[in-house]
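[1] Fold the following, please.
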Amino acid sequence: IGMAVDLWSDVTVSRSDKFEFTVEGEGAADMPKNDTNYIVVGVMAAYKAANKQVPPLKYHCISRIPFARGLGSSSAAIVAGIIAGLVLAGHRLPCWGSEALLQIAANIEGHPDNVAPVIYGGIQIGIHTGTRWTTERAPCPPGLQLVMFIPDFVGKTSDARGVLAETVTRQEAAFNIGRAAFLVHSLCLGNLDNLKYGVEDKMHQPSRGSKLYQYLYPMIEAAESAGASCAYLSGAGPTVMALTSGASGDIFTQREKERTDTAVARAMMEVADSFGVKGKLIVTNAVHEGARVVKVDPPFSSDGITYRDNI
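    Next comes the predicted model:
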């Protein structure tokens, strides 16, 4: 299960006489700038789907999604690359009954829970049926706010996976299965009070919290004590995500006493300070729209039909 968050990166891909990759913003120093970059991997996958050779291309990324922090930056890069590649290759994919874009992206990522929200937006529950990837949207409670503590250090996937036990007990599996069902039920009912039970975990957070991110459980406790509906490790970490409730609409039109995001953010930062962990707080919200094309040259719009923003 994954949720689309209101953090966006801009990716521009254009034809060129040689390969070039530039990036600015989040993770600019750490991001690979060769054909191993997931944007490039996505473009190559799109051209493969179109049965065409990849021409020399120039890539530029304005990254606003913290890199390697458990916030889906890799999935965003994959999907952005595929979409850009499809447009450049002049190729379209079948949707009904196949969800071809999801198949390509999930095969690169290895699972659908991150790429599905990037493609479709909202909260997505993804599985593999045995023959293909599929996903369904779960309701997103109105007024949901996301408070994220994002440490300054990069989370290494190898480290995050390395601390996990090779096997789980029957009791641990049953616990997580029940909590996953309870989480989805809480979302469907819009019952924010029960989210804290739905996000409880015995399969990855205990190991990662004790061996990698000692601030995790104190921060979860502090966030929930300050009014958060729930808090948990985002992805494999190191980011901690707290969900808070508010009224529908822009939070800046709402009185602070009717919101809890500020108090939760302060509580999370106090815990970070007590552990000597440097980082930043971002308060944002879930979004119901996924990745989209914002500009094409030549444009899709014509004299007779104007597409959104005249792209």
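
[2] Every contact and neighbour count from this point should use C-alpha atoms.
    Will do.

[3] list the contacts for the residue lying closest to Glu289 once chain neighbours are set aside?
    Nearest residue to Glu289, sequence neighbours excluded (CA to CA, 6 or more residues apart in numbering): Gly121, at 4.2 Å. Residues near Gly121 by CA atoms under 8 Å, 6 or more residues apart in numbering: 3-4, 287-291.

[4] Would you mind giving these as JSON lines with neighbour count, distance to Tyr47 and secondary structure added?
    As requested, the contacts of Gly121 are exported to JSON lines (neighbours: other CA atoms under 10 Å; distance: CA to CA, whole Å; DSSP: H, G, I helix; E, B strand; the rest coil):
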{"residue": "Met3", "neighbour count": "26", "distance to Tyr47": "28", "secondary structure": "strand"}
{"residue": "Ala4", "neighbour count": "25", "distance to Tyr47": "26", "secondary structure": "coil"}
{"residue": "Val287", "neighbour count": "18", "distance to Tyr47": "29", "secondary structure": "coil"}
{"residue": "His288", "neighbour count": "18", "distance to Tyr47": "28", "secondary structure": "coil"}
{"residue": "Glu289", "neighbour count": "15", "distance to Tyr47": "25", "secondary structure": "coil"}
{"residue": "Gly290", "neighbour count": "19", "distance to Tyr47": "21", "secondary structure": "coil"}
{"residue": "Ala291", "neighbour count": "18", "distance to Tyr47": "19", "secondary structure": "coil"}
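
[5] Can you tell me what sits against the strand or helix carrying Leu102?
    Using DSSP states H and E, Leu102 falls within helix 100-109. If you take CA under 8 Å, 6+ apart as the criterion, helix 100-109 is touched by 42, 45, 75, 78-79, 82, 93-95, 112, 115-116, 119, 132-134.

[6] distance between that helix and the chain's centre?
    15 Å (CA atoms, centre = their mean, to the nearest Å).

[7] for the chain, longest helix please?
    When the chain is scanned for its longest helix (criterion: DSSP state H), the result is helix 170-189.

[8] starting at the chain centroid, how far to it?
    Here helix 170-189 is found 21 Å from its chain centre; the criterion is CA atoms, centre = their mean.

[9] now for that helix, which elements pack on it?
    Judged by 3 or more CA pairs under 8 Å, 6 or more residues apart in numbering; DSSP states H and E, helix 170-189 is in contact with strand 133-138, helix 195-198.

[10] here's the other one to compare against:
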Amino acid sequence: MAGPAFRAAAVRVRVPATSANLGAGFDSFGLALGLYDDLVVRVADAGLHVDIAGEGADTLARDERHLVVRAMRATFERLGGQPRGLEVVCANRIPHGRGLGSSSAAICAGIMAARAVTVGGTEQLDQAGALALASEIEGHPDNVAACLLGGFTIAWTDGLAGLDGESVAPGAGAHAVTLAPSADVVPVVFVPADPVLTEVARGLLPATVPHADAAANVGRAALLVEALTRRPELLLPATEDRLHQDYRTPAMPQSAALVGALRAEGVAAVISGAGPTVLALTDESTAEKVLGFAGEGWAAHRLALDTRGAVVLPLAQ
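    Next comes the predicted model:
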């Protein structure tokens, strides 16, 4: 059986940063933000050439270990075979190891690019298939769902791991819905200089939590759907969390202190993903004031909400 055919022209993919959890929606909620990585890929006659500019240029591998390349290889396998060679150029703007979905961006960019350079790739691997593959590689669907789909996403997987001994493979049966966040919401991110590994942050979480804490988060998560889409004035109570942020404080005490200071001023602030970036959900009237909370060691950025997710763009755009 003949393998897939590949396009001769290069393709360009743009993927957004994402913030997961958003306080109460642990491992379920994601929000796409207007900060982007770009990827240009061309099928070559032989070999692998990887070029990186921006974030990670001095530290990331330039071979088969690169996460973009790994995601592309996994996608090509789903589509029937590998090309003879690849040229990959990454322009990275999403900070690494800061809780803004850099690994999800790399995975989604690789999947989108591999699909785009394969003739009939989009028909063979639709959006649901891309989400399932991205979730399998990442291990959970919250960031990759927001990165692929844009907007405010609610993601879940089939089955409940750990319930009555049931075990679910990472990313298995991943699904997501996307909602339009209110245009009145203005995200502000506070990015610290030093990263925190996701594995370290996850390692601080307990195996079980009190029933009262779980019940409280269920209510807040339901409220957050209404607050983020239609009633932003409810974002402060809607982003309250008892499941993960306090447990992670030892790994990021400065981030926890900033969240506390912002919330004491009535600002809906949370740890972004596994941290240590802090996300504040503000509005036009308070965004500039909130930016002033950035002290020494923090880079504060007002960002737009991304509503398109991962896209294939003309090379000249």
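
[11] still on that earlier bit, got the angle between the longest helix of the first structure and strand 133-138?
    With axes from the mean of the first three to the mean of the last three CA atoms, to 10 degrees defining the directions, helix 170-189 of the first structure sits at 50 degrees from strand 133-138.

[12] and helix 170-189 of the first structure, which residues are buried?
    For helix 170-189 of the first structure, burial by neighbour count (16 or more other CA atoms under 10 Å) applies to 176, 179-180, 182-187.

[13] what stretch of the first structure lies opposite stretch 58-68 of the second structure in the alignment?
    The alignment of stretch 58-68 of the second structure onto the first structure (TM-score structural alignment) covers residues 29-39.

[14] Endpoints of the matching stretch, how far apart?
    With CA to CA, to the nearest Å as the measure, stretch 29-39 of the first structure spans 16 Å from end to end.

[15] Equivalent analysis for stretch 191-198 of the second structure, please.
    End-to-end for stretch 191-198 of the second structure, by CA to CA: 15 Å.

[16] Where does that stretch end up in the first structure?
    On the first structure, the counterpart of stretch 191-198 of the second structure by TM-score structural alignment is residues 150-157.

[17] that older thread, hmm, who's touching the match of stretch 58-68 of the second structure?
    21-22, 40-41, 67, 74-75, 77-82.

[18] so how far is it off the chain centroid?
    Taking mean C-alpha positions (CA atoms, centre = their mean), stretch 29-39 of the first structure and its chain are 18 Å apart.

[19] Tell me the buried residues in that stretch?
    Buried, per 16+ other CA under 10 Å, within stretch 29-39 of the first structure: 31, 33, 37-39.

[20] same question, stretch 103-111 of the first structure
    103-106, 108-109, 111.

[21] Check stretch 266-279 of the first structure too.
    267-269, 271-272, 277.

[22] coming back round to it: of the contacts of stretch 29-39 of the first structure, grab the buried ones for PyMOL.
    To isolate the buried members of those in PyMOL, using 16+ other CA under 10 Å:
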select buried, resi 21+40+41+67+74+75+77+78+79+80+81+82
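
[23] Which of the contacts of stretch 29-39 of the first structure fall in helices?
    40-41, 74-75, 77-82.

[24] when you align them, which residue in the first structure goes with Val312 of the second structure?
    So Val312 of the second structure corresponds to Val293, using TM-score structural alignment.

[25] er, Pro237 of the second structure I mean
    By TM-score structural alignment, Pro237 of the second structure lines up with Tyr197.

[26] dump the residue contacts of the aligned partner of Leu31 of the second structure in the first structure.
    Aligned by TM-score structural alignment, Leu31 of the second structure pairs with Met3 of the first structure. Residues in contact with Met3 of the first structure, defined by CA under 8 Å, 6+ apart, are 114, 117, 121-124, 286.

[27] One more: Gly297 of the second structure?
    192-193.

[28] Please repeat the previous calculation with a cut-off of 10 Å.
    Counting by CA atoms under 10 Å, 6 or more residues apart in numbering, Gly297 of the second structure makes contact with 190-194, 254.

[29] Likewise for His175 of the second structure?
    Counting by CA under 10 Å, 6+ apart, His175 of the second structure has contacts 128-129, 131-132, 135, 141-142, 145, 154-158.

[30] and what of Gly30 of the second structure?
    18-22, 101, 141-147, 150-155, 176, 178, 272-273.

[31] Spell out the secondary structure type for it.
    At Gly30 of the second structure the chain is in strand, as set by DSSP: H, G, I helix; E, B strand; the rest coil.

[32] Tell me how far it lies from Ser104 of the second structure.
    Gly30 of the second structure is 11 Å from Ser104 of the second structure, by CA to CA.

[33] Spit out the residues that contact those two alike.
    With CA under 10 Å, 6+ apart as the test, Gly30 of the second structure and Ser104 both reach 18, 141-147.

[34] Show me those that map onto strands.
    Taking DSSP state E, the ones among these that sit in strands are Thr18.

[35] Name the nearest of the shared contacts of Gly30 and Ser104 of the second structure relative to His211 of the second structure.
    For those, the closest approach to His211 of the second structure (CA to CA) belongs to Asp142, at 23.3 Å.

[36] Now check the first structure for the residue matching that closest one.
    Using TM-score structural alignment, Asp142 of the second structure sits opposite Asp113 in the first structure.

[37] got it, and His175 of the second structure?
    Per TM-score structural alignment, His175 of the second structure is aligned with Thr134.

[38] where's Glu199 of the second structure, which helix or strand?
    Judged by DSSP H and E, Glu199 of the second structure forms part of helix 198-203.

[39] ranges for the helices of the stretch 151-300 of the first structure?
    157-162, 170-189, 195-198, 205-211, 216-225, 261-274 (DSSP state H, counting those that start in this stretch).
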